[in-house]
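In: Predicted model and sequence below, questions to follow.
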Amino acid sequence: MIRTVNLPGGTALPLIGFGTWELRSKTAYESVRAALDIGYRHIDTATLYKNESEVGRAVKDGGVDREQVFITTKLRPQDARHARRALESSLRLLDTGYVDLWLIHWPPGRDALVPAWEELLAARDAGLARNVGVSNYSPAQIDLLTEATGRRPAVNQIPWSPGQHDPALLDEHRRRGVVVEGYSGLKNTDLNDPALTEIAQRHGVTPAQVVLRWHLEHDIVILPRSSHRERIAANFDLEGFDLTAEEVAAIDTLTRTG
């Protein structure tokens, strides 16, 4: 059973997603096929990644009903002036009538913040995106969007790892009802840190699995990426062990940002 978190509109967002950044052509296709075969039901892509067609084909060929796969793509800020056209291009490449989540990849210039958000909301109202959100936004920027439109982002996708996390920032999102998706959780972590290797040894798992499980203990959505089937499987296999409160607290102290 895949753990999920409910988005404001009621959509169930799987806490474990498969990231596709830097996966291209045949590798992207085969990796997404492997992820779906292993059990992932949340695939994260973006216009910037240039792999939407391979992701779409893998979902189509994967034998899983489209309604069972949560697909996210992202709008480049420079495309915000013609956002609808950019989304329609993404939908053609993905070969689907809608995405489950459409994010703006990072904030555009201040004058474009609200207009870009209005474009995402219009796409949601038109049924092209079931949920809309942001990526790499600050709480103040989220407040600006909410105050201007009365509608807040469902999600903010931001860097999150034991070495780069901020409990106060997480609280700011929770208070606003915005789900946090963490990216680069493994890339920004020293997997040889003794705190992680000792916990991993205790549970008979890898340090990477410990880091990903730590995210889940904090209800952070994770988006691990790999092109190796065994690693794709290991990153998904996180339900066979639990971290104790003490272990979670020990990992929390690895932060460099305080």
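Out: Yep, it's here.
In: Only C-alpha atoms from now on, for both contacts and neighbour counts.
Out: Fine.
In: Next, work out how far apart the residue lying closest to Arg225 once chain neighbours are set aside and Leu113 are.
Out: Spatial nearest neighbour of Arg225, chain neighbours left out: Gly19 (4.6 Å); criterion: CA to CA, 6 or more residues apart in numbering. Taking CA to CA, to the nearest Å as the measure, Gly19 falls 26 Å from Leu113.
In: Next up, a structure to set beside the first:
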Amino acid sequence: MISIASSVKLRSGYCMPLLGFGVYQNYTTAQSVREALGAGYRHIDSAQAYRNEAHVGEGVRASGIPRSEVFVTTKCINRTHGYESTLKGVDTSLARFGFDYIDLFLIHDPMSGAERRLATYRALLKARDEGKIRSVGVSNYGVKHLEEIKAEGLELPAVNQIELHPFCQQKPIVAWCREHGVVVQAYCPILRGKMDAAEIQVIAAKYARDPAQILLRWSLQHGFVPLPKSARPERIVSNALLYDFELDREDMMVLDGLDRGREGAISWNPVEHP
């Protein structure tokens, strides 16, 4: 089995751990990050809009884990998009984290329109070239938005972070990303705790695992990078215990069969925004 520290190589040449720890709406972020790093996570997913970048930095430093061993992501939301505002935002995020660089910087969503999101992307590439960012990516991008970057002749994103779980599999976006070498990160991988579907419960009982572990294992076996979040220490630990079992083909097919397309989304999922 793979270990928790196993990584995927991004087009930038840097490696990203396959399991991340999300901190959206986490009100004990510094403590949770410290606990996650103690449990073996090496990948933290934050955002400017989460208002906890400073707490992430505090948690990383308090963990005793060298900064070089922790992969940290942040994102810029649509209201901050634009070339100059994005460059300024990168510097602000660096100051909040207290870091010299950010491992991965994502455009949080495509909702600012083509002109501003392309300007934002170009600004992130400039910040990358200046050494402030190591890898540039996007989030909530549909095929249209990805093709927009390609049509401009720009380097494709290293990552596309989208809502992804058995009920919302976003297959056209995933297929495009795989064809073009864009790594897919999965947010809401454990359905925000709403895991009472009979199929999930039956499979969890079969493997003597909790439903969250089943969903995360499904994500990993599909080659996604899941980003579970929790503020509960016991859940932080259990969500990482994924590497001593494997779902068989039949159970993967059962979970694959739960797809409801965009109707299965539980978050904002703005992948079809103009």
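Out: Yep, that arrived. Keep in mind the model is a prediction, meaning the values are calculated, not measured.
In: on that earlier part again, the more surrounded of Gly19 and Leu113 of structure 1?
Out: Set Gly19 of structure 1 next to Leu113 and count neighbours by other CA atoms under 10 Å: Gly19 wins out with 23 against 19.
In: That one corresponds to which position in structure 2?
Out: Taking TM-score structural alignment, the alignment pairs Gly19 of structure 1 with Gly22 from structure 2.
In: just checking, that match touches Tyr50?
Out: No. Taking contacts as CA atoms under 8 Å, Gly22 of structure 2 lies outside contact range of Tyr50: 10.4 Å.
In: does the aligned residue in structure 2 for Ile199 of structure 1 sit in a helix, a strand or a coil?
Out: Here Ile199 of structure 1 is matched to Ile203 in structure 2, going by TM-score structural alignment. Secondary structure, DSSP: H, G, I helix; E, B strand; the rest coil: Ile203 of structure 2 is helix.
In: now Ile203 of structure 2, nearest residue through space, not along the chain?
Out: In this structure, Ile203 of structure 2 finds its nearest non-sequential neighbour in Asp251, 6.9 Å apart by CA to CA, 6+ apart.
In: what does the one you found align to in structure 1?
Out: Aligned by TM-score structural alignment, Asp251 of structure 2 pairs with Glu247 of structure 1.
In: count of residues packed around its match?
Out: Look at Glu247 of structure 1: counted by other CA under 10 Å, it has 16 neighbours.
In: Equivalent analysis for Glu199 of structure 2, please.
Out: By other CA under 10 Å, neighbour count at Glu199 of structure 2 equals 15.
In: Touching, it and Leu255? I think so.
Out: Yes. If you go by CA under 8 Å, Glu199 of structure 2 and Leu255 touch, sitting 7.3 Å apart.
In: mind checking how far stretch 30-44 of structure 1 is from the chain centre?
Out: Computed by CA atoms, centre = their mean, to the nearest Å, the chain-centroid distance of stretch 30-44 of structure 1 equals 14 Å.
In: let me redo that: stretch 198-216 of structure 2
Out: Put simply, stretch 198-216 of structure 2 sits 22 Å off its chain's centre (CA atoms, centre = their mean).
In: List the buried residues in that stretch.
Out: Buried residues in stretch 198-216 of structure 2, counted by 16 or more other CA atoms under 10 Å: 200, 203-204, 209-216.
In: and what of stretch 26-34 of structure 2?
Out: 26, 28-34.
In: what does stretch 153-168 of structure 1 give?
Out: 153-166.
In: Now do the strands in the stretch 151-274 of structure 2.
Out: With DSSP state E, counting those that start in this stretch as the criterion, the stretch 151-274 of structure 2 has strands at 159-163, 183-187, 225-226.
In: Output these as CSV; include the columns distance to Pro17 of structure 2.
Out: Below are the strands of the stretch 151-274 of structure 2 laid out as CSV (distance: least, CA to CA, whole Å):
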stretch, distance to Pro17 of structure 2
strand 159-163, 13
strand 183-187, 11
strand 225-226, 8
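In: To Arg260 of structure 2, which of those lies closest?
Out: strand 159-163 (12.8 Å; CA to CA).
In: who touches that closest one?
Out: Under the criterion CA atoms under 8 Å, 6 or more residues apart in numbering, residues 10, 106, 136-141, 169-170, 177, 182-189, 265, 267, 269 lie in contact with strand 159-163 of structure 2.
In: Show me how to select, in PyMOL, the buried members of the residues you listed.
Out: Command for PyMOL, covering only those of the contacts of strand 159-163 of structure 2 found buried under the criterion 16+ other CA under 10 Å:
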select buried, resi 10+106+136+137+138+139+140+141+169+170+177+182+183+184+185+186+187+188+189+265+269
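In: Mind checking which of the contacts of strand 159-163 of structure 2 land in helices?
Out: Residues from the contacts of strand 159-163 of structure 2 lying in helices, with DSSP state H as the criterion: Cys177.
In: where do the helices sit along structure 1?
Out: 25-38, 52-61, 83-94, 110-125, 139-149, 167-176, 194-203, 207-217, 229-236, 245-252.
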